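Student: need a 3D model of the sequence below.
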Amino acid sequence: MNADKSNKYSSVPEVLPDDEITGKKVVMKTNKGTIEFELYGKESPLTVSSFIFLVKEKFYDTLTFHRVISGFMIQGGDPLGTGTGGPGYQFIDEINAHKVDVGSVAMANSGPSTNGSQFFIVTESAQPHLDGLHTVFGKVTSGMDIVLKIEQGDVIEKVTIEDL
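Tutor: Model (predicted):
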């Protein structure tokens, strides 16, 4: 648990310039191995800007995957580890043409426009019932085998942003 990270920020970060949110990938080192995913900066600029902001603040470092549903998804990004924590701000949905499919990285939320820091990665089958309800902001490009090994409580050790 990282309660000191919960509600740390009072406002949504500004949208970054295109060159800072396009052509980027996330490198997420976990205790099970490394997961990489490309970011959809053009389709979800606010979501990607917020995610990059939190990565640069080391917000995700040492958090856990607090929710894992076999055959569906793994979820992380909650500093409380309970499913109720966040960065202290919420932002609007950026629903786009990307579907909630295997390897999709999407914002977890508790209803429309309640995005914060929690995200999920779809593990084994498309989830069409979630299309239009969650902002898909990335896609796993490497480490899908690691995604499938993640268990509840596994640790996100370090997250960085790199050029594709």
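
Student: could you use CA atoms for every contact and neighbour count after this?
Tutor: Fine.

Student: what about the strands in the protein?
Tutor: 24-30, 33-39, 65-69, 73-76, 104-107, 119-122, 136-142, 156-163 (DSSP state E).

Student: following up with a second sequence; could you model it the same way so I can compare the two?
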Amino acid sequence: MRSWIIKALVSISLLLASQLTYAVDIQPNTLYPQVELDTSMGTIVVELDRTRSPITVDNFLTYVVKGHYDNTLFHRVIADFVVQGGGLDLNKQERPTDKSIVNESGNGLSNLTGTIAMAREAEPHTATSQFYFNVVDNEKLDPSSRRWGYTVFGEVTSGMEVLQAMSLVPTEFNTQIEWPDFPVQDIVLKKATLLPRN
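Tutor: Reported below is the predicted structural model:
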């Protein structure tokens, strides 16, 4: 029963992805696009998997090409768990987002060390722009027969040492936005760039 549901969701996801109009060039025919993240602590390169997460990859790349991630903060850092960003500007204000997307967590990809995945609220289909990196194996974030998981859509190919260093920075409860696990010193995503096709 579960495999039938997963296959149906994948089919729907592919259909929706094929109907998207590309107002910006997000390399729609590239199955494994790469994005370079230039941060204040070093450079990270991720390879995305459009074959498993077409809607999620298109969503992420649209934000990349529009410049949404440029000059944003990594605002949630938990050692031995995740490094999260993609939502706050340098003034710690949330950036406007597009509509939320379909949860593709049943795609067979797991929240393992070095993968990139979509952050969301408690409801399953609420991911918009925020993403996180798994700095340890976090299979508990994968879907199960009773709950939705968090969609993995790529992996780090370069700069894992940068992510590990980020995960160890001191954090605090930020009183301005009332969020825990906020880096004491800002970690800035200076620019996200969709790399040319191989």
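
Student: TM between them?
Tutor: After superposition, the two chains reach a TM-score of 0.83 (TM-score structural alignment, normalised by the length of structure 1), with 150 aligned residues with a Cα RMSD of 2.2 Å.

Student: thinking again about what came up before, export the strands of structure 1 to a markdown table and tack on mean neighbour count and distance to residue 57 of structure 1?
Tutor: Converted to a markdown table, the strands of structure 1 look like this (neighbours: other Cα atoms under 10 Å; distance: least, Cα to Cα, whole Å):
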| stretch | mean neighbour count | distance to residue 57 of structure 1 |
| --- | --- | --- |
| strand 24-30 | 21 | 14 |
| strand 33-39 | 22 | 18 |
| strand 65-69 | 20 | 19 |
| strand 73-76 | 24 | 16 |
| strand 104-107 | 26 | 18 |
| strand 119-122 | 25 | 17 |
| strand 136-142 | 22 | 19 |
| strand 156-163 | 17 | 10 |
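
Student: can you list the ones you listed in TSV and add distance to residue 13 of structure 1?
Tutor: Below are these laid out as TSV (distance: least, Cα to Cα, whole Å):
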stretch	distance to residue 13 of structure 1
strand 24-30	18
strand 33-39	17
strand 65-69	24
strand 73-76	20
strand 104-107	16
strand 119-122	17
strand 136-142	16
strand 156-163	17
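
Student: for residue 52 of structure 1, which of those strands is the nearest?
Tutor: Nearest of the strands of structure 1 to residue 52 of structure 1, taken as Cα to Cα: strand 156-163 at 7.1 Å.

Student: quick one: that closest one to chain centroid distance?
Tutor: Strand 156-163 of structure 1 has its C-alpha centroid displaced from the chain centroid by 12 Å (Cα atoms, centre = their mean, to the nearest Å).

Student: what's the angle from that strand to strand 24-30?
Tutor: Note on geometry: by axes from the mean of the first three to the mean of the last three Cα atoms, to 10 degrees, strand 156-163 of structure 1 and strand 24-30 are set 160 degrees apart in direction.
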